[in-house]
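Chemist: Here is a sequence together with a model predicted from it:
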Amino acid sequence: MTQHDSRFDAALLDAACKGDREAIIALLKVAQPDIRRYAKVSCKLQDVDDAVQESLWLVYNRIGTLRAVTSFAGWLFAIVRRECMRLMRKVFIKTDDISEFNDDPGLTYSHQLELRQDLSRAIQSLPEHYREVVLLRDIEELSVNDIALLLNLTREAVKARLHRARMMVREYLLD
């Protein structure tokens, strides 16, 4: 989906932003394939359907908060990305037993189970705003610019949170 995509003409987006229910529904129907494509790139395979459903619901409820019609594609992508992160965090937060991650190729870089458990607990112990930045940067490997855009923060704020979060993880692991 690009800004020149005729499926998302300015009139449809403008009407949806102003609360026109029919325009919102039409916009969601047209946007759903893009949402699914974004989710396939950003989420684990088993989370794609949940991410699509939640993203559609969020767009439906928050379309009125869109600041500029031309930023719809980026806004949509940010919603899907954030929903995928929420689903991923849910696994980290609710899991005390790290053994279910043994088959995940993204987490098999360390052969030391204790280190992975300690690191997982350290990340879980972070306040949510620090944990989110660490997960986005160090697990999802997003750039500072992407994180800033996604979380609606400045680059400096992202760097500061990331630095503080890493220091807190380091302190946790040293204790």
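Modeler: Cool, got the structure.
Chemist: contacts and neighbour counts: CA atoms only from here.
Modeler: Fine.
Chemist: could you show me where the helices are in this structure, in order?
Modeler: For the chain, applying DSSP state H gives helices covering 10-17, 21-42, 48-62, 72-94, 113-125, 128-134, 144-151, 155-174.
Chemist: okay, now the one to match up with it:
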Amino acid sequence: MTIPRNAGRALGDETAFIAALKVGDEAAYEELVRTRGGRMLAVARRFLRSEDDARDAVQDAFLNAFRAIDRFEGNAQLSTWLHRIVVNAALLKLRTRRRRPEQAIEELLPGFLENGHLAEPASEWEKPPEDRVSRAEIRELVLSKVHELPEGHRNVLLLRDVEEYDTEETAGALDVSRGAVKTRLHRARMALRKLLEPHLKRSTG
């Protein structure tokens, strides 16, 4: 069974494309890698700062997808299914690599007074002028600061706020409790805001 070169993009006919994958059609496999590989690599890069690690995770994800394609029942879109697989591959890569020393989340959080209020009121963030900084630069800045968070908090933030996992899905992916997800997410958001504050706060001068 051979599919047209554009079948991977013509996802209105996704059923035929998946059928081709399930019978081991080589052209379908090539089309899947060609049309989905870039997006999967972007996902892996959000979790893995090493380009080699990110590419390895994508390769592992495709291998896992090819092995499991027979069990794909179409309850979700193929792109959603692949997204979950590459996220899992990236998380597995993180678990198996040597851990680096990390700054404790407590050191990144803003200070609080005894009454529970912030020691330093949060500044308003200005919208950067388009001619001064691009959205791509803002995304890169945010992602770089996300990667300054401890891994456990960083992964929760990425899964919940970027990959749009719900609390239950995040807990399952990271093998932690729902309560841990909620606590880590709250602290990660606070720490990230503090890290971004010097770059994005509105000038008072």
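Modeler: Happy to help now that I have it. Nothing here was measured: the structure is a model prediction, and the numbers come from that model.
Chemist: now the helices of structure 1 as JSON lines including mean neighbour count and distance to residue 4 of structure 1?
Modeler: Formatted as JSON lines, the helices of structure 1 follow (neighbours: other C-alpha atoms under 10 Å; distance: least, C-alpha to C-alpha, whole Å):
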{"stretch": "helix 10-17", "mean neighbour count": "18", "distance to residue 4 of structure 1": "10"}
{"stretch": "helix 21-42", "mean neighbour count": "17", "distance to residue 4 of structure 1": "14"}
{"stretch": "helix 48-62", "mean neighbour count": "18", "distance to residue 4 of structure 1": "20"}
{"stretch": "helix 72-94", "mean neighbour count": "18", "distance to residue 4 of structure 1": "11"}
{"stretch": "helix 113-125", "mean neighbour count": "16", "distance to residue 4 of structure 1": "41"}
{"stretch": "helix 128-134", "mean neighbour count": "19", "distance to residue 4 of structure 1": "32"}
{"stretch": "helix 144-151", "mean neighbour count": "17", "distance to residue 4 of structure 1": "21"}
{"stretch": "helix 155-174", "mean neighbour count": "16", "distance to residue 4 of structure 1": "28"}
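Chemist: gap between the counterpart of residue 21 of structure 1 in structure 2 and residue 31 of structure 2?
Modeler: Superposed on structure 2 with TM-score structural alignment, residue 21 of structure 1 falls opposite residue 25. In this view, residue 25 of structure 2 and residue 31 of structure 2 are 10 Å apart by C-alpha to C-alpha, to the nearest Å.
Chemist: so stretch 77-89 of structure 2 corresponds to what in structure 1?
Modeler: By TM-score structural alignment, stretch 77-89 of structure 2 lines up with residues 71-83 in structure 1.
Chemist: re earlier: distance to residue 107 of structure 1 added to the helices of structure 1, as TSV?
Modeler: Shown next, in TSV, are the helices of structure 1 (distance: least, C-alpha to C-alpha, whole Å):
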stretch	distance to residue 107 of structure 1
helix 10-17	40
helix 21-42	16
helix 48-62	20
helix 72-94	12
helix 113-125	8
helix 128-134	15
helix 144-151	21
helix 155-174	17
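Chemist: Of all those helices, which one is nearest residue 102 of structure 1?
Modeler: Nearest to residue 102 of structure 1 among these is helix 113-125; the distance by C-alpha to C-alpha comes to 8.9 Å.
Chemist: and the angle for the closest one with helix 155-174?
Modeler: Helix 113-125 of structure 1 runs at 130 degrees relative to helix 155-174, counting by axes from the mean of the first three to the mean of the last three C-alpha atoms, to 10 degrees.
Chemist: Quick one: work out the angle between helix 113-125 of structure 1 and helix 72-94.
Modeler: 120 degrees.
Chemist: other SSEs contacting helix 113-125 of structure 1?
Modeler: helix 72-94, helix 128-134, helix 155-174 (3 or more C-alpha pairs under 8 Å, 6 or more residues apart in numbering; DSSP states H and E).
Chemist: any residues touching that helix, and which ones?
Modeler: With contacts defined as C-alpha atoms under 8 Å, 6 or more residues apart in numbering, helix 113-125 of structure 1 is touched by 92-93, 96-98, 110, 131, 134, 169, 172-173.
Chemist: Please render those as JSON lines that adds distance to residue 8 of structure 1 to the earlier fields.
Modeler: JSON lines is the format used below for these (distance: C-alpha to C-alpha, whole Å):
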{"residue": "92", "distance to residue 8 of structure 1": "37"}
{"residue": "93", "distance to residue 8 of structure 1": "37"}
{"residue": "96", "distance to residue 8 of structure 1": "44"}
{"residue": "97", "distance to residue 8 of structure 1": "45"}
{"residue": "98", "distance to residue 8 of structure 1": "44"}
{"residue": "110", "distance to residue 8 of structure 1": "45"}
{"residue": "131", "distance to residue 8 of structure 1": "35"}
{"residue": "134", "distance to residue 8 of structure 1": "34"}
{"residue": "169", "distance to residue 8 of structure 1": "44"}
{"residue": "172", "distance to residue 8 of structure 1": "48"}
{"residue": "173", "distance to residue 8 of structure 1": "49"}
